[in-house]
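Q: Below are the sequence and a predicted model for it; my questions follow.
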Amino acid sequence: MTATADAEAAANELTPLADYLGSVLRRLRALPPLDLDLTQAHGNVLAEDVVAPHAFPAFDQAAVDGYAARWEDISGGGRGPSYVPAPSGMPGGRTIRLNVVGDLGAASWRPVRLTPGSCFSVAAGAPLPVAADVVVPVEWTDQGMAAVEIFRTPKRGYGVRRAGEELPAGTLLARAGTYVSPALVAVFAATGIGHVVVRPSPRVVIVATGDELVDVGRGSQPGQVVDANSHALTAAAAEVGALAYRVGICDDDPEGLRGLLEDQTLRADLIITTGGTGTGPGDMVRRILSRREGGRAGPVTFTDVALYPGTALGFGTVGAEEVPVVCLPGDPGAALIGFEVLARPAIQLLAGAEPVFRPSVRAHLLETVSSPAGLREFRPAHVAERRGGGYTVQPLRGGPFTLSGLAEANGLLVLGERVTTAAAGSTVDVLLLDRRR
């Protein structure tokens, strides 16, 4: 057999990524709903539909600073206004004069009524007098106090916000599954909602494993590797909205690892480990968590998935509470790709968010790339919008394992299992990453 045929034969023994993700995500359920004060709800996902109990605005109000009047008085159809010559430089040959009978601010609460030929000075947000159907902006007047001269006539209804004009009572404000944004918090508050039922943010614990690991702050020596993974994965979990806790480094000690995971089940909705998922002599996580005891399979199943980089992934549950565990490879690039592919969708599902996967686009490939046979590759890339519509994608240097490429990427180029070469000019799939730049 040729080298290519050997590679394809080996790849055929791997589990397709789509099949693996489906089997894992079907085992997860969204966290139980929680009633939260509105100030704490931001960043969570609604567990129930939310309906407006009250209208917004709650009453007829002025939308601008000015003078609340009857439109028939300022349009010439009424009996009360006086007409005077227009000031020099103002449009029209005459102005309208109305008596100012009071001032209304946003805190005014006593109901008042307009009579023909009169108006009220009003601030934006103030309740409108009964019979008022227009607010003349201050800059269209001489800003008089006892009487005001109006130089321009607005249309009927100008400067007026009617009760319930934007959101009548009973309006469906948001459906279950909606992310609670700052603007949505404002809508809820404005319509009288003080509590909402949401899915809580998942509590995610991150553990890096391996005797070779040392903490950040010093360079690694032969036999030592700086722990970049637990820091990166904690940041990644926080980015997706989880309450992320970095435990740090756990040595390759069977009892120590079991005890640590057992302890963390008390505060975790999901545990992510990194390192030790392979079948080599130092891959203790796979050996420990998949070990059969008393004729029963271990709590975590490790699967060789048709994924590049990082084919070995683990999933299962630990502890009496059966807290889900995701086991990712130890290479930093493979760990971050594994997080995107497996851990991130799991967090989204626990949070009740939809969709669980990142958005994707079809893009015009700017450079020819090769890919391993039989593996679905996720490669760091830069995606940009084209003039006239569509996208282009430029693969970044070094391939999927390089941290520098992942740091620069705003997308992940996806090459399917049957793709060994993607030519420049072809159309490919790209996952869009969240990058606040």
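A: Great, that's in hand.
Q: Please count neighbours and contacts with C-alpha atoms only from this point.
A: Fine.
Q: in what helix or strand does E72 lie?
A: Assessed by DSSP states H and E, E72 sits inside helix 71-74.
Q: tell me which residues in whichever helix or strand comes after that helix are buried?
A: Note on helix 71-74: by DSSP H and E, the next helix or strand toward the C-terminus is strand 82-85. Within strand 82-85, the residues that count as buried by 16 or more other C-alpha atoms under 10 Å are 82-83.
Q: Against that first model, consider the following:
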Amino acid sequence: MRNAATRPAGPDHVWSVDEHLEDILTTVRPLEPIELQLLDAQGCVLVDDVTVPLSLPPFDNSSMDGYAVRVADVAGASEEFPAVLEVVGDVAAGAAELTPVGPGQAARIMTGAPLPPGAEAVVPVEWTDGGLGEGPVAGMRARSLAPEGAEGHVRVHRPAEARAHVRARGSDVKAGDLALEAGTVLGPPQIALLAAIGRGTARVRPRPRVVVVSTGSELVQPGEALGSGQIYDSNSFALTAAARDAGAIAYRVGAVVDDADTLRATIEDQLVRADLLVTTGGVSVGAYDVVKEALAHVGDEDVPGSGIDFRKLAMQPGKPQGFGAIGPDHTPLLALPGNPVSSYVSFELFVRPAIRTLMGLKDVHRPSATATLRADKALSSPKGRRQFLRGTYADGEVTAVGGAGSHLVAALAHADALIVVPEDVESVEPGTDVEVVLLG
């Protein structure tokens, strides 16, 4: 991590959303580049530009099963008056020795096989009798199994222009071309291109390892029986899935009971596999807010930016937040509130950009758009807080889903956008244009 940004003084300072996000993004550092095998590099961000060392395709080759011919030899060919050519051999994909095609001659050729010397075009097998007198759709590959010396002749029923059905050398990319730019996320097509130009490895920033820890003695693993006063732990599943969706390798830790020593030990155990730690719950001002109790004094006073700073944000949901560094490597830690909607909205606003920054991406934010609010009545918003309401977005319009409650998981499951209500707005009338953050 870099040293933390200059932070506003005083424990009573209320941070804006933008201040908190800026503090995170000026502190988190992209991971150091490493060289990975191609399949291990999937999902990673390319560090350097990659240029093409050899042209693709590296030689002229056939795009069809057919016959390699000279243009003059098939000029004027028709069903009634076919061109009859001597078949001088076969050209298979990967062939090293090529028989030249002279006047009045043809060579059977397979898709991807190099164009033999003297040939100027390829006529598809469907334009011929297949070389066996079997009609225009005779099987090329069956003919290639004929006994040696049985090449014979082929009748071509249509003329061909020069370079017909020929893939030219370098028609995909040429040597020296830019194959992929630095900053490209390597998906299957990009990995295919790297392999096609002979690259077995790629220099990338690795996918960050994110560890998610939920806290609360009331939390029960899904699939187990609920006792009195207990609820299922959904936050750790939601945030682990969200971290993976953001591009991270994410690990979920089972819910930790409300005990500061247990939580500290759990986090210390997880540091070995974490580039980023995310906790949920225990950051407010209650008697059992274990995250604050466990992490409030873990920093090194001699190291700027070390330790966790717990703060209040001018937002709803998600007012209580924590951010800082922990452990010998100063691993960044984001402490999110425990209500399900609060934790998820906080993840989208703060954790996802941190993950994308670790990856080395230039654009770390979700896309946003302006949409017209569809509603039966005005939406209210608390003065002085930036509110994020859940909504569904389509065709330039957005509809609120559920209410403002931070416990409404069902409404969150049906939302694909966040409706942003600024701090200075207390009511949004139907038909008003609003900013939306697109989650899909």
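A: Cool, got the structure. In this text the structure is predicted, and so the values were computed from the model without any measurement.
Q: TM-score of the superposition?
A: The TM-score (TM-score structural alignment, normalised by the length of the first structure) is 0.87; 405 aligned residues with a C-alpha RMSD of 2.1 Å.
Q: any idea how far E262 of the first structure is from the alignment partner in the first structure of P332 of the second structure?
A: Matched by TM-score structural alignment, P332 of the second structure corresponds to P324 in the first structure. Note on P324 of the first structure: its distance to E262 of the first structure, by C-alpha to C-alpha, to the nearest Å, is 12 Å.
Q: Find the residues that touch each one of the two.
A: When contacts are counted by C-alpha atoms under 8 Å, 6 or more residues apart in numbering, P324 of the first structure and E262 have V318 as shared neighbours.
Q: related to what we said a few turns ago, measure how far the helix or strand containing the match of P332 of the second structure is from the centre of its chain, please.
A: Assigned by DSSP H and E, P324 of the first structure belongs to strand 323-328. Put simply, strand 323-328 of the first structure sits 23 Å off its chain's centre (C-alpha atoms, centre = their mean, to the nearest Å).
Q: The helix holding E72 of the first structure vs the second structure, average distance?
A: Compared with the second structure after the fit, helix 71-74 of the first structure shows a mean deviation of 2.4 Å (mean C-alpha distance after the TM-score superposition for the first structure).
Q: can you tell me what part of the second structure that helix aligns to?
A: The aligned range for helix 71-74 of the first structure is 71-74, by TM-score structural alignment.
Q: List the buried residues in the matching stretch.
A: Within stretch 71-74 of the second structure, judged by 16+ other C-alpha under 10 Å, the buried ones are 71, 73-74.
Q: ok, now stretch 320-332 of the first structure?
A: Buried residues in stretch 320-332 of the first structure, counted by 16+ other C-alpha under 10 Å: 323-332.
Q: Stretch 249-258 of the first structure too?
A: 249-250, 252, 257.
Q: so where in the first structure does stretch 194-211 of the second structure end up aligned?
A: The aligned range for stretch 194-211 of the second structure is 188-205, by TM-score structural alignment.
Q: ignore the last one, stretch 343-360 of the second structure
A: By TM-score structural alignment, stretch 343-360 of the second structure lines up with residues 335-352 in the first structure.
Q: Quick one: end-to-end distance for the matching stretch.
A: Taking C-alpha to C-alpha, the span from the opening residue of stretch 335-352 of the first structure to its closing residue is 24 Å.
Q: contact partners of it?
A: 21, 25, 28-31, 44-47, 177, 199-202, 229, 232-233, 236-237, 240, 242, 270, 272, 274, 309-310, 313, 326, 328-329, 354-357, 378.
Q: related to what we said a few turns ago, could you pull out the buried residues of the match of stretch 194-211 of the second structure?
A: 188, 190-191, 193, 196-205.
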